[in-house]
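Chemist: starting from these lines, generate the structure:
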Amino acid sequence: MALSLYSVNAILILAKDDASRILAKYYDAPHKPSGTKDRSYPGANPYPTVEGQKNFEKKLHEQTASQADKCDIILYDNRLVVFKQCQDVICYVVGDASENEILLYSVVLALRDSLFQVLKTPPDKRTIFEHFDMVALAVDEIVDDGIILETDPRAIAARVSPPPVADFSAKNIDLSEQGLVNGWKFARSFIGKSLAQQFG
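Modeler: This next block holds a predicted model:
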């Protein structure tokens, strides 16, 4: 198979107990090679329909749920799949059978570790649903259109996490009428003293 930037076919987060879909992103190369009639070109989404995706996810879960704590790589449906269990969810990264398994493994580790840093706790179903926006952003920071962009969990978490809140805030400022009058008196007094020192 020709070398391609489009290394990842899908990133999945499924519930460990019933294979329900928590997050599923399937990637398709944005530019189909000319003269290609089937979906065998590099980066093609092998499961273009939702029905095909859910069928793949269910059967993949059956193959991996019982061995998620023993191994973390399989060849299934002519796809190389690496996975990691976290609490009550399993994170999967799916690539072509000829893809480099170490490269895909670095992606699944980046996903798991960045979610741990972003969520401040080991990722579980409830926490992922509560912070789904940040989880989806983390996935987008790792892979875009099947191209691996980043595998450093700290860099991913830094881009996804909300910026730190400044120490000062307006909550201690009195915006009532009396507060504004007091502020005006203070400013007038301060300006008066400054002018007296300069010209006095």
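Chemist: from here on, just use CA atoms for contacts and neighbour counts.
Modeler: OK.
Chemist: for the chain, which helix extends over the most residues?
Modeler: helix 177-199 (DSSP state H).
Chemist: check the secondary structure at the residue nearest to residue 72 when sequence neighbours are not counted for me.
Modeler: Leaving aside its sequence neighbours, residue 72 sits nearest to residue 83 (CA to CA, 6 or more residues apart in numbering; 5.0 Å). On the three-state scheme (DSSP: H, G, I helix; E, B strand; the rest coil), residue 83 is labelled strand.
Chemist: please give the structure of this sequence too, so both can be compared:
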Amino acid sequence: GQGYAMSATIVAEPNVSSIVIIDSQGERIAARYFTDDLKTLHAQQQFEKSLLSKALKCSSQSESDILLFDGHIAVFREGKDVYLFVTGDQNENEIILVEVLNALYNAYASLLPGGSLDRHTMLEKLDIVLLALDEIVDNGGILEIEPSPIVHRGGMRGAGAAP
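Modeler: Reported below is the predicted structural model:
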């Protein structure tokens, strides 16, 4: 039937469940949820708190770390006093999630003043933070993981151009 091609495509495409940026106290800076399992703000906040507590237990010094819990896979990187998380279903390919995470991290390092991934700068430049996020992932589908087009578009819009 007609729905076949569409469902076959969706299954094959990697999907991001959420992108979460929180500070070291667990306070949200920005977040995008693309699945229905965490609809309420309360559920999202609980999820963000458990992401942070798991991240704090991972004290490895590697660029990105991988967490598995509650049917989710989460990859994260630490900024100065912020954490960037990209999550997917537990069956998602973590390498793809890490690529999304690194694209986001590198875009912020290029777009934010002084390349600083810290709470104050990210809240002050929230428009850029959200823009880069939306350039990479749309409704859970990965749009772009090469940093230069993201930085280019983010820089153009960040320079006073109308959205």
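Chemist: hmm, back to that, which residue in the second structure lines up with the residue nearest to residue 72 of the first structure?
Modeler: Per TM-score structural alignment, the equivalent position to residue 83 of the first structure in the second structure is residue 76.
Chemist: next, count neighbours for its match.
Modeler: Neighbourhood size, residue 76 of the second structure [other CA atoms under 10 Å]: 26.
Chemist: which residues of the second structure fall in helices?
Modeler: Going by DSSP H, the second structure shows helices at 3-12, 41-57, 94-111, 119-124, 126-136, 147-158.
Chemist: tell me which residues touch the residue minimising distance to the centre of the first structure, please.
Modeler: Centroid-nearest residue in the first structure: residue 138, 1.7 Å away (criterion: CA atoms, centre = their mean). For residue 138 of the first structure, the contacting residues are 111, 114, 115, 156, 157, 160, by CA atoms under 8 Å, 6 or more residues apart in numbering.
Chemist: from residue 151 of the first structure, how far off is the fifth one?
Modeler: It stands for residue 157 of the first structure. Here the criterion is CA to CA, to the nearest Å. By it, residue 157 of the first structure lies 11 Å from residue 151 of the first structure.
Chemist: could you do the first one as well?
Modeler: For residue 111 of the first structure, the distance to residue 151 of the first structure under the criterion CA to CA works out to 8 Å.
Chemist: count of neighbours near the counterpart of residue 147 of the second structure in the first structure?
Modeler: By TM-score structural alignment, residue 147 of the second structure lines up with residue 153 in the first structure. Residue 153 of the first structure has 22 neighbours, counted by other CA under 10 Å.
Chemist: residue in the second structure paired with the residue nearest to the centre of the first structure?
Modeler: Correspondence of residue 138 of the first structure to the second structure, assessed by TM-score structural alignment: residue 132.
Chemist: leaving out the residues flanking it, which one is nearest to residue 155 of the second structure?
Modeler: residue 111 (6.7 Å).
Chemist: pretty sure residue 118 of the second structure contacts residue 78?
Modeler: No. Counting by CA atoms under 8 Å, residue 118 of the second structure does not reach residue 78; the two are 9.6 Å apart.
Chemist: okay, those two: which has more neighbours?
Modeler: A direct count of neighbours by other CA under 10 Å for residue 118 of the second structure and residue 78 places residue 78 higher, at 22 against 18.
Chemist: I figured that one hits residue 84, correct?
Modeler: Yes. Counting by CA under 8 Å, residue 78 of the second structure does reach residue 84; the two are 6.3 Å apart.
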